[in-house]
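Undergrad: Make a model of this:
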Amino acid sequence: MDLKNRISVIQGDITKIAVDAIVNAANTSLMGGGGVDGAIHRAGGPQILDECRDIIARQGKCNTGEAVITKAGKLPADYVIHTVGPVWNGEKHNEGKLLASCYRNSLEIASNKGIKIISFPNISTGIYHFPKQEAAEIALKTVTDFLSGSDAIHKVIFVCYDEENFSIYSKLIGT
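TA: Alright, predicted model coming up:
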């Protein structure tokens, strides 16, 4: 399967995308919040929050770069993979490596769960202020590297909420 056909970008609302799993740019508490995290929790309903509470009770917080999975509640997906992106601090705390870990760990969970189609938001580029161009380059490199070594996931869709991210991803993907 051609790698280029396995990655796409759209502009829209990730809570409306019918895929096997959507990725949530969560915070360490997994309790919902602002931006995409709050939107996913609101649209998915209480089942997501209940499962997040169970995860926190079992393991404590979800650390930056890590990922966990829940059912998707009322969303048009089967699962939500919650990953905690880094807060941008000028690359003083390996934010680039942590962001790559978000994508890699999410893909590994998806692969292990038999998920074939997954959608990602633009992790850390909102209130966490990660530079959008750099974040997109990291996301695409990490996803491309993962897909080139595995046929488990058939399609990755980057869902950009804003025009700026959509434009950046479109140029990098070549669409």
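
Undergrad: From here on, just use CA atoms for contacts and neighbour counts.
TA: Fine.

Undergrad: that's a strand at I40, yeah?
TA: No: in this structure, I40 is helix, not part of a strand, as judged by DSSP: H, G, I helix; E, B strand; the rest coil.

Undergrad: ok, which stretches of this structure are helices?
TA: Ranges of helices within the chain are 35-44, 46-59, 95-113, 132-148, 163-173, based on DSSP state H.

Undergrad: Looking at these, which is nearest to P76?
TA: Smallest distance to P76 across these (Cα to Cα): 8.7 Å, for helix 35-44.

Undergrad: Mean neighbour count added to the helices of the chain, as a markdown table?
TA: Formatted as a markdown table, the helices of the chain follow (neighbours: other Cα atoms under 10 Å):
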| stretch | mean neighbour count |
| --- | --- |
| helix 35-44 | 20 |
| helix 46-59 | 15 |
| helix 95-113 | 20 |
| helix 132-148 | 18 |
| helix 163-173 | 17 |
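
Undergrad: Same list (the ones you listed) but as JSON lines, adding distance to D78.
TA: Formatted as JSON lines, the helices of the chain follow (distance: least, Cα to Cα, whole Å):
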{"stretch": "helix 35-44", "distance to D78": "11"}
{"stretch": "helix 46-59", "distance to D78": "11"}
{"stretch": "helix 95-113", "distance to D78": "11"}
{"stretch": "helix 132-148", "distance to D78": "21"}
{"stretch": "helix 163-173", "distance to D78": "25"}
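
Undergrad: please give me the structure for this one as well, since I'd like to look at both together:
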Amino acid sequence: MTSIRAVLGDITRQDVDAVVNAANTAMRGGGGVDGAIHRAGGPAVLRDCIARFPNGLATGNAGWTTAGDLPARWVIHTVGPNYAAGERDRGLLCSCYRRSLRVADELGARTLAFPLISAGIYGWPRADAVAAAIETISATRTAVTEVLLVAFSEDAFDEIEAALRSAERPGDQPR
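TA: Below you'll find the predicted structure:
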């Protein structure tokens, strides 16, 4: 069974086997989590993205690269749907978590740090982004033993913590 817990902090400083990057389809770095991971990981991450993903990566899919200078061993890149641009298929968002866990299993990673995929500049409503993350990670068969949902802000951390507490008490869930 996979343990899920909320962490307030910087995803680039998490001591895990792999960090998950909320990437864009071009796989060449960007803003938000993507930019932070590329800056902290150094040029090796971008070089590996170019070599491994010359044509980018499709929305909902995931792949891995070196983590460069990060404390993690790997970066698992996944492309979330851009809600602000009209990509509102929740199945694609859930696919990001499932595919990332499959990649982690292929790598032998047992600990992962996820951001809230698509909840930043891509504009996915945060409450639903939190629910999609927790529901999908909980329902996915994986050898990953621990998942950290890393929040950059206290309000996001509080929202993740509340959702995790609620998930522990299924009788309290609305039907």
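
Undergrad: mind listing what K113 of structure 1 touches?
TA: Not one residue lies near K113 of structure 1 by Cα atoms under 8 Å, 6 or more residues apart in numbering.

Undergrad: Let me know how buried whatever residue of structure 2 lines up with I118 of structure 1 is, in neighbour terms.
TA: By TM-score structural alignment, I118 of structure 1 lines up with L112 in structure 2. By other Cα atoms under 10 Å, 27 other residues sit near L112 of structure 2.

Undergrad: Then the one 5 residues further on?
TA: If you count neighbours by other Cα under 10 Å, I117 of structure 2 ends up with 30.

Undergrad: Am I right that it is in contact with N82?
TA: No: if you go by Cα atoms under 8 Å, I117 of structure 2 and N82 don't touch, sitting 9.9 Å apart.

Undergrad: Check the burial of the closest residue to A109 of structure 2 other than its chain neighbours by counting its neighbours.
TA: Spatial nearest neighbour of A109 of structure 2, chain neighbours left out: D17 (5.4 Å); criterion: Cα to Cα, 6 or more residues apart in numbering. With neighbours defined by other Cα under 10 Å, the count for D17 of structure 2 comes to 20.

Undergrad: of the helices of structure 1, which approaches A25 of structure 1 most closely?
TA: Of those, nearest to A25 of structure 1 by Cα to Cα is helix 35-44, at 5.7 Å.

Undergrad: residue range for that closest one in structure 2?
TA: Aligning helix 35-44 of structure 1 against structure 2 (TM-score structural alignment) gives residues 32-41.

Undergrad: contact partners of the matching stretch?
TA: With contact meaning Cα under 8 Å, 6+ apart, stretch 32-41 of structure 2 is reached by 11-12, 21-24, 29, 45-46, 67-70, 115, 120-121.

Undergrad: Can you say which of those residues are buried?
TA: Listed as buried from the contacts of stretch 32-41 of structure 2 are 11-12, 21-24, 29, 45-46, 67-70, 115, 120; burial here means 16 or more other Cα atoms under 10 Å.
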